[in-house]
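Asker: When you get a sec, could you give me coordinates for this:
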Amino acid sequence: MERVLSADIETFSDVDLIKCGVYAYADSPAFEILLFAYSFDGGETQIIDLAQGEKLPAEVEEAIFDVSVTKTAYNANFERTCLSKYFGRYIPPESWHCSAVQAAMLALPRSLEDVGRVLGLDEQKMKEGKELIRYFCVPCKPTKANGGRTRNLPCHALEKWELFKTYCKRDVDVEKSIRRKLHNFPIPESEMELYRLDQRINDRGVLVDMGLVEQAIACERLHKEVVTKRAYELTGLENPNSVAQLKGWLGDMGMEAESLSKKAVAEMIAETDGEVEELLRLRLLMAKTSVKKYEAMERSVCSDGRIHGMLMFYGANRSGRWSGKNVQIQNLPKNDIPDLELARDLVKQGRFEDIELLYDSTPNVLSELIRTAFIPKLGCRFVVADFSAIEARVMGWLSGEEWVLDVFRGDGKLYEMTASRMFGIPMAEIGKGSPERAKGKVASLSCQYGGSTNGLISMGALDMGLTEEELPPLVAAWRKANPHMVQFWWDVDAAAIKAVTEKQKTKVGKIIFEYMSGILFITLPSGRKLSYVKPRMAVNRFGRDGLTYEGIAENKKWSRIETYGPKLVENIVQGTARDLLAEAMLRVEKKGYPIVMHCHDEIIAEVPEGSGSVDEMCEIMAIQPKWAEGLPLRADGYQCSFYQKM
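Answerer: As a prediction, this is how the structure comes out:
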C-alpha cells in the first residue's frame, strides 16, 4: 500500500513572504525551519522542535526523498521549496500532492482557514496562529523592553512556543481532514501531470536584467522629482499631489473639477491652455506609476538572478486558468514604441535626459520596458508562441457557429467577416482601418458572452467615436449574425438549471451537466470538470428566478453568486482554452522547449541557440487534441533576446 506523509512547517526569514514569494523567502541566509509537524498514513501527528535542537527522524527524511512515498501539504509548494533549501538539495515535485489544488478544483477557497470553515470540519485552523507567526516567524523591532533584540526565540516566550507547536500540529490535522472530506474527488492524473509541470516551471524561474530594473526605478524617481518640482513652482501648493489642494488651485484659476481621474484630466486638457493645461499634464505624469512591477522584481529576485514562482496553478477556480503571483505577469503593458531596443539601452545606461528628449513620456517608456526586464540566460533566446484568437475559435466550435469555423479554416479574418454579416456588406469593402471592421471587432470581443451596451462601452466603443444610441442596434446586429452562439447561451442556461432542479444529467453539444454531492459539475470536452458549490435557484437582481451557487465573489469573500447562461458559457470557453494551452505546454516541454513563463494563451520558452525553431513550436502548439476534433487551431510566434510583445 502507498505510504502518505502529511507535513506542515513553521519557518523564520527576514524576507516578506507575501510580497516576495516563497522562493526569495527561503533563499535568504536568515531562513530556517523552526517546527516540522508530520503524520504517516493518517496516524497521530508528531512535532519536531528543530528550533530547540531536535532532529528530524531518519524515517521522515528518507520519506521526503523517496518518490514512492506521497508527500501532502496545503500549498505544498511552500513545504517543498523550504525543504529543498533546508536540505541543500533539490526536491522534485513528482511525489508531492497539494490539497489546496484539490480544493481549488472544487472551486473551494485556497486558504486553509477558509476551506476548513466552508467544509464545516471538526478540526479548524487555530485563530491564534497569525499572532504567533508575527511573534516567532518575522523579525521584531528592537525596543528597550525586549533588550534591543531583532528576533523572538522560543526562550523569550515558552508558553507561546508550546501553543505554536500545537498550532503547527493542528494545521496537519486540518489538512488530513480536508483530504478525508474530499476523498471522493481526487485530482485526476491528467491534472497531476500538469501540476508537476507547473511546479517545474516555477522552480526553473526566469532570469531578470537587474541592471535595467535598478536604472528604471532610479529613472522613475528622478522623473517624479522633476515633475513634482515643476508642479510646485507652477502652483505654490504645499503638496501638488493632493487632490483637494489641486481642485482648490484649479477653482482659483476658474476651472471646477469634479474628478481628477485619468479620464477626467485628459478631457479637461482638451479644453484648456497655458498654466492650467501644463498643470493637468503634470498631474497625469505624477499619477502614472510604472515602477511597481520593477519594485516587485527587485523584491522577488533570488540569488541566482532569477524570479521563481510567478504562476499559480488553478489560480482562477471558475475556469481553472493560471493566475499570477509576486510580479503579476498576466497584465504586463504592451510595447508600442518602435525603437524598443534603443529605449531599453538608454534606460540601462542611465541616459535619462536622452529619454526625456526622444520620447513624449518617460513613464510610458518605463512602462513599455517592463516586459523587456525578463531575459534568457547566456547562450539562449526566448521562443514565444501564442494561440491565435483562441476564445473566438472555441466559442464557434462549441456553439456550432459554422461560419466562424470556416473563417478560421481560411484567412482568419473574423472581424471583417463579422462586420460583413452584421452590416450586409461584401468582405472586399472592409479594409483593416475601416469603421465597419472596428465595429465588428468591438462587437466580437464584447458580445460573445452576452455583453450588451455596457460591454461595448467597457471595450472602448465610445472612444472609437460611436455614440450610445448606436450601441443597442450594434448588439442586435451581432446577435443576429451569430444565432448559434446566442442559442448556446440559453441551451447551457436551461441544461444547468435542469441538472440542479431535476438532478438529471443533461448534455448540450460537447458539454455535460450533472449534480452530485451538492455540487453542479460541468464536464468540458477534455473531460475536466468545472465545479459550482451548493447550487440552487433564487430570485436574481433582475427579479427573475435564476441559478446561484456559493463561491469566492469579487469582494474575495465566500458568498452566494448569481450566474446565468452567458456567464457559464464564458467559464466553459475559457476553461476549454485553458485545457488547450495546458496540453500544448506538455507537448512543447516534451519536445525540448524549456518553458519559463506562460501568460493567457502564450508560452515563453528559454531555448539554447542553434536548437528548436519558432515554426516548430507553433506547429507543436497547433496540434489538435483527440477531444477537440473539428477545432481549427493556430499559433503564431517569434524569437527575441528579451521578452516583448510583437
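Asker: rest of the way, CA atoms for contacts and neighbours
Answerer: Fine.
Asker: quick one: the helices in the stretch 201-350 of the chain?
Answerer: Under the criterion DSSP state H, counting those that start in this stretch, helices of the stretch 201-350 of the chain are mapped to 210-235, 243-252, 262-270, 274-287, 292-300, 340-348.
Asker: and those as CSV, adding mean neighbour count?
Answerer: Listed next are the helices of the stretch 201-350 of the chain as CSV, based on neighbours: other CA atoms under 10 Å:
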stretch, mean neighbour count
helix 210-235, 18
helix 243-252, 15
helix 262-270, 13
helix 274-287, 17
helix 292-300, 20
helix 340-348, 17
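Asker: quick one: which of the ones you listed is nearest residue 597?
Answerer: Closest approach to residue 597 among the helices of the stretch 201-350 of the chain is made by helix 292-300 (14.5 Å; CA to CA).
Asker: and the angle from the closest one to helix 210-235?
Answerer: Angle, helix 292-300 to helix 210-235, by axes from the mean of the first three to the mean of the last three CA atoms, to 10 degrees: 140 degrees.
Asker: Which elements pack onto helix 292-300?
Answerer: Contacts defined by 3 or more CA pairs under 8 Å, 6 or more residues apart in numbering; DSSP states H and E place helix 292-300 against helix 17-27, helix 210-235.
Asker: Going by neighbour count, list what's buried in the shortest one.
Answerer: If I follow you right, that is helix 17-27. 17, 20, 21, 22, 23, 24, 25, 26, 27 (16 or more other CA atoms under 10 Å).
Asker: Run the chain-centre distance for it.
Answerer: 17 Å (CA atoms, centre = their mean, to the nearest Å).
Asker: Can you tell me what sits against it?
Answerer: 13-16, 31-32, 78, 81-82, 85, 296, 299-303, 308-309, 325-326 (CA atoms under 8 Å, 6 or more residues apart in numbering).
Asker: which of those residues are buried?
Answerer: 13-15, 31-32, 78, 81-82, 85, 296, 299-302, 308-309, 325-326.
Asker: And the helices in the stretch 51-200 of the chain, which stretches?
Answerer: Using DSSP H, counting those that start in this stretch, the helices of the stretch 51-200 of the chain run over residues 58-65, 76-87, 99-105, 112-118, 129-136, 158-181, 189-204.
Asker: Next, the second sequence, to be compared with the first:
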Amino acid sequence: MKNISIDVETFSSVDLNKCGVYRYCSSPDFEILLFGYSIDHGPVKTIDLASGEMIPEEILKVLTDPSVTKWAFNCNFERVCLSTYLRRKYPRYFKSYSSPEDTVGDYLDPTSWHCSMVWSAYLGLPMSLAQVGAVLKLEDQKMTEGKDLIRYFCTPCKPTTSNGGRTRNRSSDAADKWAVFKSYNIRDVEVEVAIQERLKKYPVPDSVWDEYRIDQMINDRGTRIDMQLVKNAIAIDAKTHDAYMEEMTELTGLENPGSVQQLKGYLAEQGVETDTLGKKQVAALINEAPDHVKQVLELRQQTAKSSIKKYQTMERAVCPDGRIRGMFQFMGAPRTGRFAGRLVQLQNLKRNSMPDLAEARELVRTGNYAALEMLYDSVPEVLSELIRTALVPKPGYKFYVADYSSVEARTLAYLAGEQHTMDSFARGEDIYCATASAMFHKPVVKHGINGELRQKGKIATLACGYGGSVGALKAMGALDMGLKEEELQPIVTAWRKANPHVVRFWWDVDKAAMKAVREHTATEVRGFRFICKSGMLFITLPSGRMLSYVQPRIGINQFGSDCITYMGLDSTRHWNRVQTYGPKLVENITQAVCRDILCNAMKNLQETFICAHIHDELVIECKESVSLDEICDRMGQTPDWIPGLILRADGYTCDFYMKD
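Answerer: Model (predicted):
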C-alpha cells in the first residue's frame, strides 16, 4: 500500500462552521459515523462505525505509518478528526509528533498527509469538492443530497413530539436516509480519487508539501487566548450597546432605534435622506447633518461596530486548553497561493495606536466599565483596538514578532530591474517615507517626524505599483487621508515617470502571456516562463512554484482591446470567466513571490514555535533567552532562488500581541 484516500462523516454538537474543526472535535459527544476509504485508487469501502462496525486493524496502523500517504479533500478535517478518534478509541495507535515544550502533540503528524484541495488550489481550481468535480467534468459528481443528509445525521436536532423528543438523529431513526448517506460517503471518496487521477500530470512540488506540513503544524499549535479579557470585553460591549441604544431612544423617540427602517424614517423626518446606513454613508452624513441628528448618527456608528464579533468568535472557537487552532488556510488566495484567514480572521485586525494600550487593556481585563467610560470617548473603539491583545503567549514565554520591511516594494523593484529603488533599499532608506516626503513636500521619518504620513506613502506606492491610477488611490483611501482630488493624477504620473522599468515590466509580461495563450507556446520575461498547454496557462516563479490560470483565452476588454481571460472565482466567489492583463499579472507574480519568501522564513524558523502569521509577519512564542536579532536575521535571509534581492526583517517582543 502506497496511498489511501479517506473521507469521514462525523457528529458533534459544536457548530463546525462557527468554531472550526479543532473545537468541533474536542466536544465530548464528537464521534465518527462513517469511514470511507480507497487503497491505491482501488474500490471504495465504507465502515459504518455508527452501526457498530470497526475499522480494520491494518487501516488503523496505516494512519500513523509515514510510508503511506494519506489523501483527503481538506485533509486537515480528516487528520484532526482521526487524531481525536485514535486518542479516545485506540490510544495504542496514536503517535504524537510534538516535543514536550510544544502544543501540537494531540494531533497526527501531518508529514504523510496530503490534501487534494491544496492540489486543486495550486492549479487554480476551486476549493470545493463539488465545484472541482464540476469544473473537471468528472463522470461521478458529488451527490447533491449531501447537505441535507449532513444536516440530518451530523448536527443536533430540535426535540419535537413527532421525533420523540430526541436531540439528534441516528442511523436507526431513518434507515433509508442512512443507506443514502453511506452511498454519499463512498461517492465523496470516488470523486477525490478521480480528482487525483485527473490532476496527476501536474503534481504539487515536494517543496510546497513541505510548506503545507509547516502550515499544519502552525494550525495544530494554535495561539493562546486571554479568556478573561475576551469575556469581559463581550460583557462591556453589551453594557455599552445598551447605554447607546437607550440614549438613541431618548433622542429619536423610536421604539427600536437599532432598526434600519425606523432610523431611516426618523432621518427623513429630519430632512436627511439616505438609501442605506452603511459605514461610509453614515460617515458622510455626519459631516452634513444638523447637530442633533449628527449625535444620533455618531451613536449609530458606535453601535454598528463589528469588532465585538471577533471576541465572540474567540469565545466560541477556543479549545479546552485555552488555545484557538485552525486560523490559517493554506493556498487560500486563489491567484497567488497566499494564506487566507479563518475564524478570527487575523489578516484584518484593526491597527492599535493607543499610547496607553496596556493600561486600557487592564481596565477591560478587570471589567472596569466605569473607568473606561470616564477615560475614553468611545468604549467600542477601545475594544476594537484591543482585539489583537487577546492573543497571548503561554506562561514563561514572550511573543517575538518579526516582519519584512516593505517586502512588496522591494520584490517588485527587483523583479522589474528598477535599480534606483533597489539602491535606495541597499542604503537602508524607507521607500514609503521617501514617497510620502515627495507627496507632502516635507521630511517623513518612520516613528519620527511626520511619521503618521508614512502610511499614506505606502498606500500610494502600492496603488501605483500594479498599474493603478487615480481610481486605485481613491480605493485605498487617498481622499480620506487628506489628499486632494487634483493631487492624485500628478502623483500617478510622477510615480510612473520615476519607475520606467516597472511600467515596462507590466507590458512585457502582458505581451509574453498573450503570446503564450495565442500561440500555445512558451515565452520568457526576466526569468519568468509562460507556457500554455493542456488548457492551462502556467507562470513559473523563481522558487519553482507555478501560478496556474484555467482555460485561458484571448478576449476583448471594456476598451475594445485584446486581453487574456481565464476561468476562476470572480468578485462574487462564483466560477466564471475573469479578465486579466499585464499589471494584474505582475501583481499576482509579485505577491506570489512574497508569499514564497515568507514560506522560506517559516522553513528557516520551523523549529521555533510559530503560532501565527499575518500578511508578511511571523508571531513566535519564545523564551526570553532567545535572541530577537537572530530571529530577524534568519527571517531576513534571502532565499537561494532569488539571489540579489535585499530583504530586511524587523522585530520586537511583547507580552501580548500588538502592533509596535
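Asker: that older thread, mind putting the helices of the stretch 201-350 of structure 1 into TSV with distance to residue 542 of structure 1?
Answerer: Shown next, in TSV, are the helices of the stretch 201-350 of structure 1 (distance: least, CA to CA, whole Å):
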stretch	distance to residue 542 of structure 1
helix 210-235	47
helix 243-252	37
helix 262-270	31
helix 274-287	38
helix 292-300	40
helix 340-348	49
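Asker: and of the ones you listed, who's closest to residue 167 of structure 1?
Answerer: Nearest of the helices of the stretch 201-350 of structure 1 (CA to CA): helix 292-300, 28.3 Å.
Asker: Next, work out how far apart the counterpart of residue 554 of structure 1 in structure 2 and residue 193 of structure 2 are.
Answerer: Alignment note (TM-score structural alignment): residue 554 of structure 1 maps to residue 571 of structure 2. As judged by CA to CA, to the nearest Å, residue 571 of structure 2 and residue 193 of structure 2 stand 30 Å apart.
Asker: Same check on residue 221 of structure 2?
Answerer: 30 Å.
Asker: ok, now residue 324 of structure 2?
Answerer: 32 Å.
Asker: okay, the two: which has more neighbours?
Answerer: A side-by-side neighbour count of residue 324 of structure 2 and residue 193, using other CA atoms under 10 Å, places residue 324 first with 29 against 25.
Asker: The more buried one touches residue 315, doesn't it?
Answerer: No - the pair residue 324 of structure 2 / residue 315 is not scored as a contact, 9.2 Å apart, by CA atoms under 8 Å.
Asker: tell me the contacts of the counterpart of residue 470 of structure 1 in structure 2?
Answerer: Under the alignment by TM-score structural alignment, residue 470 of structure 1 pairs with residue 487 in structure 2. Residue 487 of structure 2 makes no contacts at all, as judged by CA under 8 Å, 6+ apart.
Asker: And residue 487 of structure 2, how close does it get to residue 369 of structure 2?
Answerer: Using CA to CA, one gets 45 Å for the distance from residue 487 of structure 2 to residue 369 of structure 2.
Asker: Out of the helices of the stretch 201-350 of structure 1, the one nearest residue 580 of structure 1 is which?
Answerer: Per CA to CA, nearest to residue 580 of structure 1 of these: helix 292-300, 28.9 Å.
Asker: okay, the closest one sits on what stretch of structure 2?
Answerer: Under TM-score structural alignment, the match for helix 292-300 of structure 1 is residues 309-317.
Asker: mean deviation of that stretch from structure 1?
Answerer: In the superposition against structure 1, stretch 309-317 of structure 2 averages 0.7 Å from its aligned positions (mean CA distance after the TM-score superposition for structure 1).
Asker: Distance from that stretch to the middle of the chain?
Answerer: So, by CA atoms, centre = their mean, the centroid of stretch 309-317 of structure 2 is 16 Å from its chain's centroid.
Asker: How about stretch 510-526 of structure 1?
Answerer: For stretch 510-526 of structure 1, the distance to the chain centre is 25 Å (CA atoms, centre = their mean).
Asker: Would you mind giving the residues in structure 2 matched to that stretch?
Answerer: With TM-score structural alignment as the criterion, stretch 510-526 of structure 1 aligns to 527-543.
Asker: before we move on, what about stretch 375-392 of structure 1?
Answerer: Using TM-score structural alignment, stretch 375-392 of structure 1 pairs with 392-409 in structure 2.
Asker: which of the residues in the matching stretch are buried?
Answerer: Buried residues in stretch 392-409 of structure 2 (16+ other CA under 10 Å): 392-394, 397-409.
Asker: Residue 525 of structure 1: which of the helices of the stretch 201-350 of structure 1 is closest?
Answerer: The nearest among the helices of the stretch 201-350 of structure 1, by CA to CA, is helix 292-300 at 37.0 Å.
Asker: Can you name the residues in contact with that closest one?
Answerer: By CA under 8 Å, 6+ apart, helix 292-300 of structure 1 touches 19-21, 23-24, 208, 210, 213-214, 216-217, 307-308, 326-328, 370.
Asker: Repeat the analysis, applying 7 Å as the threshold.
Answerer: 20, 21, 24, 213, 217, 307, 326, 327, 370 (CA atoms under 7 Å, 6 or more residues apart in numbering).
Asker: Return the member of those residues nearest to residue 124 of structure 1.
Answerer: Closest approach between the contacts of helix 292-300 of structure 1 and residue 124 of structure 1, by CA to CA: residue 21, at 25.4 Å.
Asker: so which helix or strand takes in the match of residue 470 of structure 1?
Answerer: According to DSSP states H and E, residue 487 of structure 2 maps onto helix 485-498.
Asker: Now do the contacts for the nearest residue to residue 384 of structure 1 once chain neighbours are set aside.
Answerer: Spatial nearest neighbour of residue 384 of structure 1, excluding adjacent residues (CA to CA, 6 or more residues apart in numbering): residue 604 at 4.6 Å. Counting by CA under 7 Å, 6+ apart, residue 604 of structure 1 touches 382, 383, 384, 385, 595, 596, 597, 598.
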